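Undergrad: predicted model follows, preceded by the sequence.
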Amino acid sequence: MDEDGNIIYSLGTLSNKDNFSIPMTLLLESGRLTLEKKISLFEYIPLYKENNSSYQYYEVDNIPILQVNSLCRTTASDNTIESFIENSKTLKEKDTVIIDLRGNIGGNMLNVEKWYEGFTGTKLRKDIIESGLYTNTSIDLSKDKFESKENEPDNIKDDCLETISRYENKRYFPGWSPIEYVDFKPIDNKTNIFILMDKKTSSAAEFLIYYLKKLNNVTLIGTNSNGCMLTGNCNSAVLPYSNIRISISHKIYINRDFHNIDGLGILPDLWVKPGQSLNKVINHIKKVS
């Protein structure tokens, strides 16, 4: 996408190496003429944003923009995630919506489900296979995480701790919870949704992209996401002798086709530098409207 919002072709590649640039030699042929051209492809750097709240709604030229910095509270007093969910109920009447998920490293899947239900009017039928490991260790780690959380008010932490304790009474404790998944049922979406994403877009934010992309009229703009969808409910602990901090997940999510995109992420429909994607998609919307 160029500066004016026109869709163009551009040379690029995915790389599994931590390189800022990739040298490449092109062989250009036209009739009997051959030209060898050396170029370098440069990495699309994720957008840096200072996040003072989970969510902000604003409009540019009457285009609604949902800047979703996180899918959970950023501080205990931050209630903007509730506004994000509440706004979903009115957005389906809009012709076009931009959802900005650049730099969003995830949060609570419940907020994804609530927003989807508010926007579509139907409950989200999750077609991802999921199961959780519930043992004394995983429950203690989860309790420790919520007791030390600084971005949740005390009443929310108390509710979460009570929910965690109930797993000790489940028939499958200790062990894996029963596998859960259903068939996804799309709805007829008439709102043009443009989702901005970059390499920092992760976890619950990727699940929001995954399910919205199953609807009509949804276009992904930016770069591939982080690829952090295989595990969830991440807890951390410090090893007693080395003092090394480790992260431990006790929930697993698998596509029904068993295709693992960890590290690769979800690919966009249109590749655009994250720092330029908002202005370019606004110009594109104005051009095609």
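TA: Received it, and whenever you're ready, just let me know what you need.
Undergrad: C-alpha from now on. contacts and neighbour counts both.
TA: Noted.
Undergrad: name the element residue 66 belongs to?
TA: strand 63-68 (DSSP states H and E).
Undergrad: and that strand, what's buried?
TA: By 16 or more other CA atoms under 10 Å, the buried positions in strand 63-68 come out as 63, 64, 65, 66, 67, 68.
Undergrad: between those, which sits nearest residue 199?
TA: residue 68 (15.2 Å; CA to CA).
Undergrad: my read: the closest one touches residue 58, true?
TA: No - Residue 68 is not in contact with residue 58 according to CA atoms under 8 Å; the separation is 11.3 Å.
Undergrad: can you pull out the helices in the chain?
TA: Under the criterion DSSP state H, the chain contains helices at 80-91, 109-120, 136-147, 154-166, 204-212, 277-288.
Undergrad: which of these sits most buried?
TA: Among the helices of the chain, the stretch with the highest mean neighbour count (mean count of other CA atoms under 10 Å) is helix 204-212, at a mean of 21.
Undergrad: show me what that helix is packed against.
TA: With contacts defined as 3 or more CA pairs under 8 Å, 6 or more residues apart in numbering; DSSP states H and E, the packing partners of helix 204-212 are helix 109-120.
Undergrad: name the residues that touch the helix it packs on?
TA: Outside helix 109-120, the residues that touch it by CA atoms under 8 Å, 6 or more residues apart in numbering are 71-72, 81, 84-86, 88-92, 122-124, 187, 189, 204-205, 207-208.
Undergrad: the same query, at a cut-off of 7 Å, please.
TA: Residues lying outside helix 109-120 but in contact with it, judged by CA atoms under 7 Å, 6 or more residues apart in numbering, are 71, 85, 88, 89, 91, 92, 123, 124, 204, 208.
Undergrad: for the nearest residue to the last one once chain neighbours are set aside, give its distance to residue 242.
TA: Setting aside the residues directly before and after it, residue 208 is nearest to residue 112 in space (CA to CA, 6 or more residues apart in numbering), at 5.9 Å. Plainly put, residue 112 is 38 Å away from residue 242 if you go by CA to CA, to the nearest Å.
Undergrad: comparison target, given below:
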Amino acid sequence: MTNSGRRCESWSLKAVRLLCALAALMALVVQPARPALALDQSRLVLSPQAKAIVEANRPEPDEMPHEDLLALFSSLLYDYTDFRDEPDLNRLRMDPAAIRKAGAELEEWSISRAKAVEEINLLFDVLKYGYAGYQFFGGDEVFEAAKSRILKEMSQYAQSIPLWNYSYMIAASLEFIQDGHFAFGNRSICQWHTFRVNPYLRFFMDDDGRFVSETGIRLDSINGADPSSFLKPSIDEDGDIVYILGMLVPDWQADFMCQLEYEDGRMEMAWLVPVSPMDYGGPVYELGEVEGLPLVSCRSFDSVHDQDRALSKFVQDADKLRHEKAILVDLRSNHGGSAAYGMLWCQRLMEGGAGPATFTAELATDTAIALLLNRLAERREEELDADEARAVQAYWKNAQDPSRPGWCRISIERGGRVSNAPFIAVLIDSNASSATEDFIRRLRSMDNVAIIGTNTRGALLCVNPGIFALPHSGLEVRIPTMLWLDSEMQNRDGIGYLPDFWVHPDHALEYGVKFVKKHLVPEGSAVR
């Protein structure tokens, strides 16, 4: 073999290995591949009471024509006319080990004002060319205003700026970026929301649609408003539907108190306490059984550390569940990973596609590619060599949309509400995020699903983050390079998807099983 042939073979092998790793980072593809609990042949569905609650928590059917949705999505992508002011790529390369070391010593540092100005200019150039949400959050007008605020605040310092203060003023000026994957200085600037609840009060709904206490007294108002704004459908220890006093509030809001006024004139004050998430642990994937119901538990969709085998089994086992009457899917503590696993699980269960219409657009600028190369190096814990870097660059450049410079072609998944034979009870908590939320989004599009727990994390708007570090301060910036929206065109980051039945995650499985046994009825039956 000639030297050129060896070089070609070596480059090809490296390219194959790198693109395999890249697939693990981006949008993994899983290899496909069937205990069934049988009752009678009728389909089990939610009782009318439960179904009404679930349907009230689902989006209205798409009314906007698909072409208009595509046009709306396209308008959220920055229109690059040229790339003359794109940042120098050499300034974006980072050594993960060196940055980690620097990050541990940030408290002792300050930065000169001249270097800080240089970094701010670089940061906003990188955001313009490397952040997929740049136009979504206001484009040049909003980001330039944020940059001006930072520079004005820095002008108060004669020579040097304490690094902690420097980091804070940048993060504070970027708080308009409500993006669960965007991070600055190793911290998220997204405004997260936590569910707060009063654990002692519960209410019921009477035949007139009024809320009544456990003693049968009607509730007139909460904080002077209609009680329905404060009362959430829930499930008690017997599997019955009740209503609890709870609110989704920003994390920074330390205390929250409600004043309740009853029909008999009595008034009551009630404190709301946060529902704090915990790590439920367990294997990456496990198919078990609880009280005769199949239990699908999945704690991660990330294929690192040889988890791909377990996740491939997760996908394959959907075949076994297709003819079940009801199944439980436990997604608590699943922080996400690759959305491919949830998509393929739904496809195998339904023998077809499931989910709403979604639109995705990936940046293919040199800046975005440099950020992703840094991320890939971080995951591998070593820098990429020249051949590997060229392979990644070629991958993105070949995917560019000639009609939209700087972007790959928009990827469109046509969806719709589908009918699923097995009833699915989905258990969630506020640790469920990113790819897990896409799985939940797909499950919500089915007509025979109930979601139990608390709100999810809210990290789905922009994904596939790359990274770089500011050259003088060493502050790390995590910047998503792909915009991802469904037909609702809503940003749920920081809030997430809301459950149909609000239940403390610690009790979601136990109460969920009792709910399934009490509130499923044969389809077409006359049960109220």
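TA: Ah, there it is. Remember, predicted model here, so these are calculated numbers, not experimental data.
Undergrad: would you point out the most distant pair within the buried residues of strand 63-68 of the first structure?
TA: The distance between the two most remote of the buried residues of strand 63-68 of the first structure (CA to CA) is 15.6 Å, for 63 and 68.
Undergrad: tell me how many other residues crowd the counterpart of residue 47 of the first structure in the second structure.
TA: Aligned counterpart of residue 47 of the first structure in the second structure: residue 278 (TM-score structural alignment). Residues contacting residue 278 of the second structure under the criterion other CA atoms under 10 Å number 13.
Undergrad: and the next helix or strand past the helix ranked longest in the second structure?
TA: With secondary structure taken from DSSP H, the second structure has its longest helix at helix 3-25. Of the helices and strands lying after helix 3-25 of the second structure in sequence (DSSP H and E), the nearest is strand 44-46.
Undergrad: where in the first structure does the helix or strand following that next one align, residue-wise?
TA: Reading on from strand 44-46 of the second structure to the C-terminus, the next helix or strand found by DSSP H and E is helix 48-56. Following TM-score structural alignment, helix 48-56 of the second structure has no partner segment in the first structure.
Undergrad: so which elements touch the longest strand along the second structure?
TA: Looking only at the second structure and at elements set by DSSP state E, the strand with the highest residue count is strand 193-205. If contacts are counted by 3 or more CA pairs under 7 Å, 6 or more residues apart in numbering; DSSP states H and E, strand 193-205 of the second structure sits against strand 211-213, strand 241-250, strand 267-274.
Undergrad: what sits against the closest residue in space to residue 284 of the second structure that isn't next to it in sequence?
TA: By the measure of CA to CA, 6+ apart, the closest residue to residue 284 of the second structure outside its immediate chain neighbours is residue 299, 4.9 Å from it. Neighbouring residues of residue 299 of the second structure by CA under 7 Å, 6+ apart: 283, 284, 285, 331, 332, 333, 334.
Undergrad: any idea what residue 516 of the second structure aligns with in the first structure?
TA: Using TM-score structural alignment, residue 516 of the second structure sits opposite residue 285 in the first structure.
Undergrad: repeat that for residue 250 of the second structure.
TA: Alignment note (TM-score structural alignment): residue 250 of the second structure maps to residue 16 of the first structure.
Undergrad: for residue 407 of the second structure, give its distance to residue 241 of the second structure.
TA: Using CA to CA, one obtains 48 Å as the distance from residue 407 of the second structure to residue 241 of the second structure.
Undergrad: looking at these two, which one has more neighbours?
TA: In terms of neighbours (other CA under 10 Å), residue 407 is the more surrounded of residue 407 of the second structure and residue 241; the figures are 26 against 21.
Undergrad: the more buried one reaches residue 397, doesn't it?
TA: No - counting by CA atoms under 7 Å, residue 407 of the second structure sits too far from residue 397 to count as a contact (9.2 Å).
Undergrad: mutual contacts of these two, please.
TA: Contact with both residue 407 of the second structure and residue 397 is made by residues residue 364, according to CA under 7 Å, 6+ apart.
Undergrad: neighbours of the nearest residue to residue 244 of the second structure once chain neighbours are set aside, how many?
TA: Nearest in space to residue 244 of the second structure, with sequence neighbours left out and distances taken as CA to CA, 6+ apart, is residue 202 at 4.9 Å. The criterion is other CA under 10 Å. On that basis, residue 202 of the second structure has 19 neighbouring residues.
Undergrad: list the contacts for residue 202 of the second structure?
TA: The neighbourhood of residue 202 of the second structure, defined by CA under 7 Å, 6+ apart, consists of 213, 214, 242, 243, 244.
Undergrad: tell me which residue of the first structure lines up with it.
TA: Residue correspondence, TM-score structural alignment: residue 202 of the second structure in this structure matches nothing in the first structure.
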